[in-house]
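> here is my input, please return the structure:
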Amino acid sequence: MELNAEVKESDSKVARIQGGLSIRLNAKKSEKIAFALLGLSALTVMGFVLVILGYIIYNGYSVINIEFLTEMPRLMMTQGGIYPAIVGTIYLIIGSMSVALPVGVMAAIYLNEYAGETRTTWLIEMAINNLAGTPSVIFGLFGMALFVKYFGFGPSILSSSLTLSLLIIPVIIRSTEEALIAVPSEYRESSLALGVSKWQTIRHAVLPAAIPGIITGSILSIGRVAGETAPILFTGVAYFLPRLPDSIYSQFMALPYHLFVLATAGTNIAKTRSIQYGTALVLLIVVLSLNLIAVLIRRHYRNKLKI
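Below is the predicted model:
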């Protein structure tokens, strides 16, 4: 009897060991399949990006030269360069980010560090989420009614920059909030334990640690500002303006609207095909260059935090 009991116990141990090995093998197989699917997804995305970039570069590189980048457009944009559109796009990015970045960061600091969980805060968060999902054409109509007509700024760089700043403020608030939440609570507790005020804690301990995340939101915002057409269509962009704006109250040209007009208006589309892709390529270069600067700044702060 004792021998049979020992045999049965031994068999049960073997069965448990085999069952454990089977579970581990199945887990490893599942892990390999998951990693393979994730890798395939990443490669698919990268493939689409490379195809798009390659297509634009292949069709647009032939017109890229000094004259194309520095001359004024001629003959209703069928000849000449796109210099005013490049300058106008840079003005828009600088103007909108100058307004949206400080406002968005300060709003996020208030919501995350001061407001607490109240009904008012919940309503504000809901409003931010709704603004983030609002179509850009709605912002364009609102900007035309508020900045162009009510405040009397007219169709101008100022009106368009303010409208675009409203468009990207929700993105900056969200990214800044996530960056602030990611900062360990020990940073705040250690600073407050030394008798430092809450604002000094936020300024000297929390914000430096959150800067990489804030810059990430800024990168996303720059890309959106540079590529929007509907908001500036209602608030200041010009169809054909072969001169540079002389003030923030002047109309301007911009790369996305320039590309839209070339592709859809009554110009000779076949004749301007290379100019279309050249404009698209320049727009990509401008956005990527600004993003690269932001990435370098983010890397600098990340390395500074590791030291």
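> only C-alpha atoms for contact and neighbour calcs from this point on.
Fine.
> not counting its neighbours along the chain, what's nearest the spatially most central residue of the chain?
Computing the C-alpha centroid of the chain and ranking residues by Cα atoms, centre = their mean puts L220 first, at 0.9 Å. Of all residues not flanking L220 in the chain, V171 sits nearest, at 7.9 Å (Cα to Cα, 6 or more residues apart in numbering).
> next, the second sequence, to be compared with the first:
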Amino acid sequence: MMKGLNKYFEWFVLLLCTAIVLLFLGIIIFDIVVKGSGAFSWDFISTSPKKAMTEGGILPAIIGTVILTLLTALFCIPFGVACAIYLNEYAKENYLTKTIRASIRNLSGIPSIIYGLFGLALFVQGLNLGTSMLSAGLTLGLLSLPYIITTTEEALRRIPNSTREAAMGVGATQFESIKDVVLPSALPGILTGVVLTLSRAAGETAPILFTGVAFFITGKTGNVNQEFMALPYHLYMLSTQHQAIEQVRPLAYGTALVLIMVVFLLSLTAFYIRYKYSKNGK
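Prediction:
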């Protein structure tokens, strides 16, 4: 009797905590949608800023965010997945591998602004890449690596050893069993972790603050060797640093709404990919 009551109490507490979190999340999103919908329009997302950022749209910031996210993916995904495969499939369980895993998890907890300072020292100054989109993308790639490695390794661990043994039992080498059996089975979890990590990177401000983002750029955008505009930094400047904050407040809420939509689309893509590949796997 007591066990049953304890079980229902635990469920009640979990549901209550979930409801509280969803309530506050809903309030925040509702507030942003209501205040940002007035500025949101096709012109807002398809034109460049005008008159000291008090008019116009945010197209350069959208382009910069998209290209920056692609650069981040290009750098972190191959290295992160390869590192996870080595740690889970090839490396022996010893003190060294345990230390490496602990270091990777510790890197996940480092504040993002520290990555920004490291990117400034390494890419901007050390490698003479200057303040550019390339430096910012490499910095965000370093920030994303620990998450990619951890989520990929967890996805690989969910594949039972019997699957590997069955593949090698019919004559496949270890590499072939990983490439043709293990990776396709773990692909939903890997892709989900990758997309969610990239959606987090797309909303980062501190790492790009030191490595190449700019408040306003005239002319062509999208050159990886030059400074760029990005949605999170654009939102930060409109909300806190603009000389006419009250005038641009609707634009700030509109920018926040667009950024939320970008992150939401990335997250929705992750869930769709996971559902699609899980269904095909079954």
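> give me the TM-score for this pair.
Put the two chains on top of each other and the TM-score (TM-score structural alignment, normalised by the length of the second structure) is 0.96; 282 aligned residues with a Cα RMSD of 1.2 Å.
> which strand or helix spans the residue nearest to L220 of the first structure?
helix 157-182 (DSSP states H and E).
> alignment lookup: Y58 of the first structure to the second structure.
Correspondence of Y58 of the first structure to the second structure, assessed by TM-score structural alignment: V34.
> what packs against the helix or strand hosting its match?
Assessed by DSSP H and E, V34 of the second structure sits inside helix 2-36. Counting contacts by 3 or more Cα pairs under 8 Å, 6 or more residues apart in numbering; DSSP states H and E, helix 2-36 of the second structure is packed against helix 245-281.
> what's the matching range in the first structure for the helix it packs on?
The aligned range for helix 245-281 of the second structure in the first structure is 269-305, by TM-score structural alignment.
> what residues sit buried inside the matching stretch?
Within stretch 269-305 of the first structure, the residues scored as buried using 16 or more other Cα atoms under 10 Å are 269, 272-284, 286-287, 290-291, 294-295, 298, 301-302.
> what's the answer for stretch 117-129 of the second structure, then?
Buried positions in stretch 117-129 of the second structure, judged by neighbour count with 16+ other Cα under 10 Å: L117, F118, G119, L120, L122, F123, V124, L129.
> farthest-apart pair in the residues you listed, please.
The distance between the two most remote of those (Cα to Cα) is 14.5 Å, for L117 and L129.
> for R157 of the second structure, see how far away T131 of the second structure is.
As for T131 of the second structure, its distance to R157 of the second structure is 39 Å (criterion: Cα to Cα, to the nearest Å).
> neighbour count for those two, which is higher?
T131 (25 against 14; other Cα atoms under 10 Å).
> mind telling me what the more buried one corresponds to in the first structure?
Under the alignment (TM-score structural alignment), T131 of the second structure pairs with P155 in the first structure.
> quick check: its match is in a strand.
No - applying DSSP: H, G, I helix; E, B strand; the rest coil, one finds P155 of the first structure to be coil, outside a strand.
> where's the residue nearest to the centre of the first structure relative to A205 of the first structure, distance?
Counting by Cα to Cα - L220 of the first structure and A205 of the first structure are separated by 25 Å.
> how about stretch 209-219 of the first structure, aligned to which bit of the second structure?
Using TM-score structural alignment, stretch 209-219 of the first structure pairs with 185-195 in the second structure.
> and the residue nearest to L220 of the first structure, how many neighbours?
Neighbourhood size, V171 of the first structure [other Cα under 10 Å]: 23.
> wait, it touches S221, no?
Yes - using Cα atoms under 8 Å, V171 of the first structure is in contact with S221, at 6.9 Å.
> helix 157-182 and the helix or strand containing the residue nearest to the centre of the first structure, what's the angle between them?
Using DSSP H and E, L220 of the first structure sits within helix 207-227. Computed by axes from the mean of the first three to the mean of the last three Cα atoms, to 10 degrees, the angle separating helix 207-227 of the first structure from helix 157-182 equals 140 degrees.
> the second structure: matching residues for the helix or strand following helix 207-227 of the first structure?
Downstream of helix 207-227 of the first structure, the next assigned helix or strand under DSSP H and E is helix 230-235. The alignment of helix 230-235 of the first structure onto the second structure (TM-score structural alignment) spans residues 206-211.
> which outside residues touch that stretch?
With Cα atoms under 8 Å, 6 or more residues apart in numbering as the test, stretch 206-211 of the second structure has contacts from 112-117, 119-120, 124, 130-133, 135-136, 139-140, 233.
> and those, which are buried?
112-113, 115-117, 119-120, 124, 130-133, 135-136, 139-140, 233.
> count the residues that sit near the equivalent of K28 of the first structure over in the second structure.
Alignment note (TM-score structural alignment): K28 of the first structure maps to G4 of the second structure. Residues lying near G4 of the second structure (other Cα under 10 Å) number 9.
> look up how far Y277 of the second structure lies from G4 of the second structure.
Distance from G4 of the second structure to Y277 of the second structure, counting by Cα to Cα: 37 Å.
> cool, and T139 of the second structure?
31 Å.
> do V182 of the second structure as well
Distance, V182 of the second structure to Y277 of the second structure, by Cα to Cα: 14 Å.
> one more: I260 of the second structure?
To Y277 of the second structure, I260 of the second structure is 26 Å away according to Cα to Cα.
> one more: T65 of the second structure?
28 Å.
> alignment lookup: V137 of the first structure to the second structure.
Aligning on TM-score structural alignment places V137 of the first structure opposite I113 in the second structure.
> so how many other residues sit close to the alignment partner in the second structure of M72 of the first structure?
With TM-score structural alignment as the criterion, M72 of the first structure lines up with S48 in the second structure. A count of nearby residues for S48 of the second structure, using other Cα under 10 Å, gives 19.
> for S48 of the second structure, what are its contacts?
Contact analysis of S48 of the second structure by Cα under 8 Å, 6+ apart lists G56, G57, I58, L59, P60.
> to which residue of the first structure is the fourth one aligned?
Spelled out, it's L59 of the second structure. Taking TM-score structural alignment, L59 of the second structure has Y83 as its aligned residue in the first structure.
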